[in-house]
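Visitor: sharing a sequence plus its predicted fold:
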Amino acid sequence: MRLAFMGTPDFAVPSLAELIASGHEVVAVYSQPPKPRGRGQKLTPSPVHAFAETMGLPVFTPASMKAPDAIETFASLDLDAACVVAYGQILKAEVLSAPRLGCFNLHGSLLPRWRGAAPIQRAIMAGDRQTGVQIMRMSEGLDEGAILLSEVLPIAPDDTAATLSDRMATTGATLWTRALAAIERGGVTETEQAGEVTYARKITPAEARIDWTRPAAELDCHIRGLSPFPGAWFEAPGPDGPVRVKALMSAPVAQGSGAPGEVLDGDLLIGTGDGAVRLLRVQREGKAAQGPADFLRGFALPVGTILG
């Protein structure tokens, strides 16, 4: 099939690689424009953009797919279909209807649960036991389209947003070949979404701060769901004032008890509103991530210290 691929982050790269390996003709790759990164603020292409260039594919990075010239260029590609994975832009009706067979999206949840921007993080933060990847026909509504294919994945007790995202990206990529073959022959069954709708709103910096009054099980989900980015964080008392520390991995400890935010031992066991949570991986600002022993060698947190 003659395809356009639209995606931006690492999560989308396995899908593009799968489409290329399957022998489809990817005539255009769309991605978000390069962004300034690093100390020099050098413009850096997205992971999809960079991968597409290594494969010799033409890349388009319009600031807005709502612009008339962007819509005109897309329509002129004479596509059979467009495959979309975490592109990061809303597509208007003129774009969705331009390919002969339509536009299709790989979404990282079991819709209609967790429609929106951060489905993987929100699933872990909510304590969900399972999630999945689905290919749906795109409509103008936010993740409201009919479902073509699904694959259910368990969420492990030690999953972070990073580990779960990697598994989902790999599994989701394998759905494209089956989905496109069924679409092309007209044999695909499209199932309308049913059930309670929940929205995975974008993660805000304010909600990343750890509230130690919450139960340990909830805090563990909060920490793992935000790891590695943006990272759940707390403040620890330093010699020159409060120091921000990210918690990147944790485990709830039912038998622990203490005041919320209280350091309970020399191995980063921290009291919460109900039980305690052990911090297994932490990171100070400007430093590498560390385990408890290495962290505490360079940053003392005596038992009884209260974290903010």
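Guide: Sure thing, it's come through.

Visitor: use CA for all of it now, contacts and neighbours both
Guide: Will do.

Visitor: how many residues are close by residue 43?
Guide: Neighbourhood size, residue 43 [other C-alpha atoms under 10 Å]: 12.

Visitor: who does the host helix or strand of it touch, helix- and strand-wise?
Guide: Using DSSP states H and E, residue 43 sits within strand 42-44. Using 3 or more C-alpha pairs under 8 Å, 6 or more residues apart in numbering; DSSP states H and E, the elements in contact with strand 42-44 are strand 35-37.

Visitor: helices or strands next to the strand it packs on in the packing?
Guide: So strand 35-37, by 3+ C-alpha pairs under 8 Å, 6+ apart, packs with strand 42-44.

Visitor: ok, and what's touching the strand it packs on?
Guide: Outside strand 42-44, the residues that touch it by C-alpha atoms under 8 Å, 6 or more residues apart in numbering are 34-37.

Visitor: another structure for you, compare them:
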Amino acid sequence: MRLAFMGTPDFAVPALYALHDAGHKIVAVYTQPPRPAGRGQALRPSPVQHAAETLGIPVRCPVRVKKNQEELEAFAALELDAAVVAAYGLILPAEMLDAPKLGCLNIHASLLPRWRGASPIQSAILAGDTESGVTIMQMDVGLDTGAILASVPVPVTAETTASSLHDELAALGAKMIVEVLAARPPAVPQPESGVTYAVRLTKEDGRIDWRQPAAAIDRQVRALTPWPGAFTTLGDVVLKIGAVLPVGAVDSGLPGEVVDEALTVVCGGGTGLRIARLQRPGRGMVEAAAYLRGQQVAIGTVLGGD
């Protein structure tokens, strides 16, 4: 098929390669413009742009596509069979959705209609869902409201992290979009019940509230690492928390209080957890034992006390 591919982050890259390897003619890749990154704030192209350039596919990086007549005309002139969209980051107007013969197909990292919106992977872990998955959707003008072409679940366990689930769903989505384009299954409207929305995350979502039960904090850490990152404070120092281990009930102590030399911390409801990995500003993420060799944390210290 004659395709355009529209995506920006790492999640979209396996699908681009899978479509290319399947023999589809990808005539254009749309992605977000390069952004400042790193200490020098040099402009860095998106992972999808880097992949497209490696494959020799022309890349377009419009700042916006809505009410952008030049882009709308350029897109229509591609004479596409379909456009494949995966975490592109821009809302497509009706003119673009309707331009390809088969419309625009979206690779979405949830089992729609659960977790429509910006952060489906993190939201599934935060909520304690026991499964996630990928939906291939026929796009319409709504927010992830289009009809479903295919949907495949994957389990979410107590060890699942945002990183591991991201990689699993990215690989699954790449496989599914190739299959959908080959089989062209009928589109089934989404159920009207069970709709939930995944909000756009901010850094503040990573702040740990030690009054929450250990299980909820464990989900927060697993869901928000590496971004926006779970964190707490030790005095005036911000500590990123990379991994924790719930330890069950603790006898006593205030929420956030360190109760032993292994960095076991009191949580809400009489529960506790042990900090397994953490990071000081300007340093790398390390195991708790390595951190404690250079920075003692006294028993009785209360984290997040600011």
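Guide: Yes, it's here. Just so you know, these numbers come straight off a predicted model, no measurement behind them.

Visitor: if we can go back for a sec, out of the contacts of strand 42-44 of structure 1, the closest to residue 75 of structure 1 would be?
Guide: residue 34 (23.2 Å; C-alpha to C-alpha).

Visitor: correct me, but that closest one touches residue 48?
Guide: No - the criterion here is C-alpha atoms under 8 Å, and residue 34 of structure 1 misses it with residue 48 at 10.7 Å.

Visitor: give me the more crowded residue out of these two.
Guide: More crowded of residue 34 of structure 1 and residue 48, by other C-alpha under 10 Å: residue 48, with 27 against 17.

Visitor: and the host helix or strand of that one, which stretch of structure 2?
Guide: Using DSSP H and E, residue 48 of structure 1 falls within helix 47-54. Using TM-score structural alignment, helix 47-54 of structure 1 lines up with residues 47-54 of structure 2.

Visitor: next up, the contacts around residue 165 of structure 2.
Guide: 121, 156.

Visitor: find the nearest non-adjacent residue to the alignment partner in structure 1 of residue 98 of structure 2, please.
Guide: Here residue 98 of structure 2 is matched to residue 97 in structure 1, going by TM-score structural alignment. Leaving aside its sequence neighbours, residue 97 of structure 1 sits nearest to residue 103 (C-alpha to C-alpha, 6 or more residues apart in numbering; 7.4 Å).

Visitor: how far away is that neighbour from residue 303 of structure 1?
Guide: 57 Å (C-alpha to C-alpha, to the nearest Å).

Visitor: give me the more crowded residue out of the two.
Guide: residue 103 (25 against 15).

Visitor: that one and residue 81 of structure 1, how far apart?
Guide: For residue 103 of structure 1 relative to residue 81 of structure 1 (C-alpha to C-alpha), the value is 6 Å.

Visitor: all helices for the stretch 101-250 of structure 2, in order.
Guide: Taking DSSP state H, counting those that start in this stretch as the test, the helices found in the stretch 101-250 of structure 2 are 120-126, 162-183, 214-224.

Visitor: got those as TSV, with distance to residue 77 of structure 2 columns?
Guide: Output for these, formatted as TSV (distance: least, C-alpha to C-alpha, whole Å):
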stretch	distance to residue 77 of structure 2
helix 120-126	33
helix 162-183	21
helix 214-224	41
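
Visitor: which one of those lies nearest to residue 267 of structure 2?
Guide: helix 214-224 (5.5 Å).

Visitor: which strands or helices does the closest one pack on?
Guide: helix 120-126, helix 162-183, strand 230-234, strand 237-249, strand 271-279.

Visitor: dump the ones you listed into TSV; add distance to residue 73 of structure 2 as well.
Guide: TSV is the format used below for these (distance: least, C-alpha to C-alpha, whole Å):
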stretch	distance to residue 73 of structure 2
helix 120-126	32
helix 162-183	25
strand 230-234	44
strand 237-249	46
strand 271-279	49
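
Visitor: picking that back up, from the chain's centre, how far out does the match of helix 47-54 of structure 1 sit?
Guide: 19 Å (C-alpha atoms, centre = their mean, to the nearest Å).

Visitor: report the buried residues of it.
Guide: 47-49, 51-52 (16 or more other C-alpha atoms under 10 Å).

Visitor: residue 162 of structure 2: which of the residues you listed is nearest?
Guide: Nearest member of the buried residues of stretch 47-54 of structure 2 to residue 162 of structure 2, counting by C-alpha to C-alpha, is residue 47, at 18.1 Å.

Visitor: contacting residues around the closest one?
Guide: Residue 47 of structure 2 touches 8-10, 13, counting by C-alpha under 8 Å, 6+ apart.

Visitor: the strand holding residue 43 of structure 1 against structure 2, how far on average?
Guide: Mean deviation of strand 42-44 of structure 1 relative to structure 2 after superposition (mean C-alpha distance after the TM-score superposition for structure 1): 0.6 Å.
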